[in-house]
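>>> next comes the sequence, and after it the predicted model I'd like to discuss.
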Amino acid sequence: MSDVDAKDCSPILWPSPDPETAAWLARLAQVVVPEAHVIGFGDGAREHDDPVVYCECDGSWWCGRYVGAIRFEGRMLRIRPRFGMAVLEQWIEHALNLTFTEVSGELDDHDAFLPQLLARLWSRALVTAGRHGLPALRQDTMHHGPMLRGRLDVQRTVRERVAGRPGLSSVQRSRSLENAVVQAIVAGYAALRRWVGNAQLGKVIAERAQDLVDHMLSAMPLTAGPPLQGEIDRVRYTPITAGYHTAVRLSMRIARHRGLFHETTPDGGATGVLLDVAEIWELFVIACLRAAHPEFDVLHGTHDVEANDWLLTSESGNKTLGWLKPDALLRLPDGVLIVDAKYKSLRPRGARPHGVEREDLYQVGAYLSRFANDGGEALLVYPADGDASPPEVVAEGPWRFGSGQRLGFVALPTDAETAVDLLRRRACGGG
């Protein structure tokens, strides 16, 4: 049976796959839990509850918002970015303020396209973290003997003397690379070597990243495996090593998914790694907003908005319903601008004759009722589909709710420079 190639938010083998493949996709849809396979890049908690694949009422099969590769029952489903790998890289670069290392030629068009992308992101995160040196952390080493090393441990010395062991107990504090930070980074590197191959990885990651890893390998074996999450949580970063927090978080996510492209689970489940493109699109839109409006306060809803923003509160004040987290809030002089990024197509289809899902309208209406009662507007921002003419909802906007509040739809260009220019020129569908 052949592997299946598809693109995110697009039909699979249009108009429909053969019966055998359709049955395989149905089994895969039941088994795959996106949360178990997604490697995220945002700092906040995000639900990955949309299906990887789903069947429309007309029998056609579609991919959801993820890209990556899933292996199940001996077949591979590869989901590539519908706007192309170069666009996805640009979104990640702009959203996370990272620049990928230069690699001659294009990324290989095979199973390793996602690991190579992750390797380049990991490389840049490590280089950024290592600007001020290696992550040597302070550690306390206990000694007991005739000589004092470091600070005297009075209580332990007394216990040793009572037990009949003469000498002094002391604590020596020193810096060491034998710590959870180094172990996590080495484990991520080991997983990338398995995915990409040692020779190819040397072409993908920066020379500085390889130099940092080589120093870490002198203190931590390549086979050590990732540390426990509790060990990571107990790390106390210094101002010099604080930059390693991002590199450690990414390394842990990579290490936990090692080998998934070539191994099967004992119970016959699915294996693989996915990126949530909707998350990347959200981060890209927020970065463009901040670049377009540096004079205003742009709050990222998942991180910067208070956690007690609810749609409903009981009269007793003890219960809440409907947690509200818009993607972005702009504090403008004349009110609030609410921005929600939607990684969807505005093309009319089936139950969406105008290209807009009704649930998205309800959602933004709730945001306006909570955050913009004293004046404000909202934008729903979608990626523009090529050179096609603006969708009807964009051309006919802005729109108004019954309360009088305005809602605009934006088909945002996929390149950062043009996107920033468009967001700078308009507030809410006003041209």
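Received, thanks.
>>> could you use CA atoms for every contact and neighbour count after this?
Will do.
>>> which residue ranges of this structure form helices?
For the chain, the helices defined by DSSP state H occupy 19-31, 85-96, 113-129, 154-162, 180-196, 198-204, 207-217, 229-233, 244-255, 277-292, 301-304, 358-371, 392-395, 416-425.
>>> closest one to residue 142 among these?
Proximity to residue 142 (C-alpha to C-alpha) singles out helix 154-162 among the helices of the chain, at 9.9 Å.
>>> can you pull the buried residues of the closest one?
157, 158, 160 (16 or more other C-alpha atoms under 10 Å).
>>> in a markdown table, list the residues you listed along with distance to residue 421.
Shown next, in a markdown table, are the buried residues of helix 154-162 (distance: C-alpha to C-alpha, whole Å):
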| residue | distance to residue 421 |
| --- | --- |
| 157 | 69 |
| 158 | 71 |
| 160 | 71 |
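>>> before we go on, here's another structure to hold up against the first:
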Amino acid sequence: MPTITASQTPDSTLKDRAAARDADDPLAARRDLFSIPEGVIYLDGNSLGVLPRAVPARLSEVVASEWGTSLIRAWNTHGWIDLPQKVGDRIARLIGAAPGTVTACDNTSINVFKVLAAALALRPERKVILSDTGNFPTDLYMAQGLRDLLGRGHELKVVAPEDVADALDESVAVMMLTEVDYKTGRLHDMAGLTARAHAVGALTVWDLAHSAGAIPVDLSGAKADFAVGCGYKYLNGGPGAPAFLYVAPEHQGAVTPPLTGWMGHEAPFAFDLDFRPDAGVGRMRVGTPPILSLSALDAALDAFDGVDMAVVRAKSQSLSELFRTEIERRCPDLELASPRDPAARGSQVSFRFDEGYALMQALIARGVIGDFRAPDIVRFGFTPLYLSHGDVLAACDILEDIVTTRSWDRPEFHKRAKVT
């Protein structure tokens, strides 16, 4: 899907071209699979995805029929026990992973702890965990906590994103990065950095929280060692949806899970007193799977059935470039914080504005929902399955009006809420 170049285009022509692009959009029918509130332009799917229409009915079925009628028998009769692997395999298709290498479980933070600990155990002679300043803070927090818990002299080395490649040397045990920077959308070269890490004997952990369901990911092709990601952003699994983790096939037999729960046992219902790990990625599971939330995520993934992620990427770039060029043209007080090249960023565009929090609250009050990241970033995510070019232009009109009239500068918009 070619990008609409907007910088010198009259508004009427721009809208006509956007309408033509939407009319020719191979993903347009996917919008009907989502429940989007009337009057809302949702540009925050990079933080919490829209409710898929299939989810309420699926949850009702699981609660009323499966749980309500089958009771504990549902673990067998309705396949509850297999949901972590079933959902994992569905996510695997979206991130370039082979069946049996991804499992849905826990949350992203816990999964970071598990795969990082497992990776460090595979490189016991090395002590450096390499990350960057664009990594999501919880990943760094988990690394700090694990470092302190192990008490074996590990070091968390954090460098600027552009310095990661040069910081890789024979002291690094694990390179731990988020592929798409949560603030700016900056996109790391997964294949290139993984190859560089492997060349010096290091392992890799990739966080796909802002990648899975938004851009093409090829874990197998990149030869990534481990990966994690969440289910509630572009995968639309709902608030607190289960996360997922990936272990490359060559590591599955050797990896030692740091949390040895009964669902990671080779035979959970043998009730052995000693832990024997599952033969595959299942050894990384811990406790009883959350069936209601897993079922919601499973239903949400139906929206991706038959979808080519290359088509998603092309539309994402077209949407985000239309937004970027229009906002830079109309709102010079906003400073672009994302890479200008759409190929160098994920499915979001961020701007800096001194009063970013108030600006975002004013936008939300007008039905354009994005979010704010301290100290001055306003973020806008583009989810191709339910956004159109017409939506983007309407959002640009509203943002321009708010900035031009300074209508963001009202007391109620400056009052900080707990969640930004």
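Sure thing, it's come through. As the structure is a prediction and not an experimental result, all values here were calculated from the model.
>>> report the TM-score for the pair.
The TM-score (TM-score structural alignment, normalised by the length of the second structure) is 0.26; 181 aligned residues with a C-alpha RMSD of 7.3 Å.
>>> so which of the helices of the first structure is the most packed in?
Sort the helices of the first structure by mean neighbour count, taking mean count of other C-alpha atoms under 10 Å, and helix 180-196 sits at the top with a mean of 25.
>>> what packs against that helix?
Helices and strands touching helix 180-196 of the first structure, as assessed by 3 or more C-alpha pairs under 8 Å, 6 or more residues apart in numbering; DSSP states H and E, comprise helix 113-129, helix 207-217, helix 229-233, helix 244-255.
>>> now the angle between helix 180-196 and the last one, please.
What it means is helix 244-255 of the first structure. Helix 244-255 of the first structure and helix 180-196 are oriented at 40 degrees to each other (axes from the mean of the first three to the mean of the last three C-alpha atoms, to 10 degrees).
>>> which strands and helices lie in contact with helix 244-255 of the first structure?
helix 113-129, helix 180-196.
>>> likewise the third one?
If contacts are counted by 3+ C-alpha pairs under 8 Å, 6+ apart, helix 229-233 of the first structure sits against helix 180-196.
>>> got CSV for the helices of the first structure, with distance to residue 381 of the first structure too?
Below are the helices of the first structure laid out as CSV (distance: least, C-alpha to C-alpha, whole Å):
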stretch, distance to residue 381 of the first structure
helix 19-31, 28
helix 85-96, 15
helix 113-129, 25
helix 154-162, 63
helix 180-196, 34
helix 198-204, 33
helix 207-217, 36
helix 229-233, 36
helix 244-255, 28
helix 277-292, 8
helix 301-304, 15
helix 358-371, 11
helix 392-395, 10
helix 416-425, 10
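>>> of all these, which lies closest to residue 62 of the first structure?
helix 19-31 (9.8 Å).
>>> what packs against the closest one?
Secondary elements touching helix 19-31 of the first structure (3+ C-alpha pairs under 8 Å, 6+ apart): strand 53-55.
>>> and the strand it packs on, what other elements does it pack with?
By 3+ C-alpha pairs under 8 Å, 6+ apart, strand 53-55 of the first structure packs against helix 19-31, strand 61-63.
>>> so which of these comes closest to residue 285 of the first structure?
Among these, the nearest to residue 285 of the first structure by C-alpha to C-alpha is strand 61-63 (22.3 Å).
>>> so which bits of that closest one are buried?
Per 16+ other C-alpha under 10 Å, strand 61-63 of the first structure contains these buried residues: 61, 62, 63.
>>> what about the closest residue to the first one other than its chain neighbours, distance to residue 139 of the first structure?
What that stands for is residue 61 of the first structure. Closest residue to residue 61 of the first structure apart from its sequence neighbours, by C-alpha to C-alpha, 6 or more residues apart in numbering: residue 55 at 4.5 Å. The span separating residue 55 of the first structure from residue 139 of the first structure equals 55 Å under the rule C-alpha to C-alpha, to the nearest Å.
>>> likewise for residue 67 of the first structure?
41 Å.
>>> more neighbours, those two?
Using other C-alpha atoms under 10 Å, the more surrounded residue of residue 67 of the first structure and residue 139 is residue 67, with 25 against 15.
>>> is the more buried one in contact with residue 272, as I believe?
No: assessed by C-alpha atoms under 8 Å, residue 67 of the first structure is found out of contact with residue 272, at 10.6 Å.
>>> which stretches of the stretch 301-431 of the first structure form strands?
310-313, 320-323, 328-332, 335-341, 376-383, 399-400, 406-412 (DSSP state E, counting those that start in this stretch).
>>> what of the stretch 51-200 of the second structure?
Counting by DSSP E, counting those that start in this stretch, the strands of the stretch 51-200 of the second structure are 51-52, 102-104, 128-132, 155-159, 172-178.
>>> CSV please, covering these and showing distance to residue 192 of the second structure and mean neighbour count.
Below are these laid out as CSV (distance: least, C-alpha to C-alpha, whole Å; neighbours: other C-alpha atoms under 10 Å):
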stretch, distance to residue 192 of the second structure, mean neighbour count
strand 51-52, 35, 22
strand 102-104, 22, 31
strand 128-132, 15, 23
strand 155-159, 17, 17
strand 172-178, 13, 26
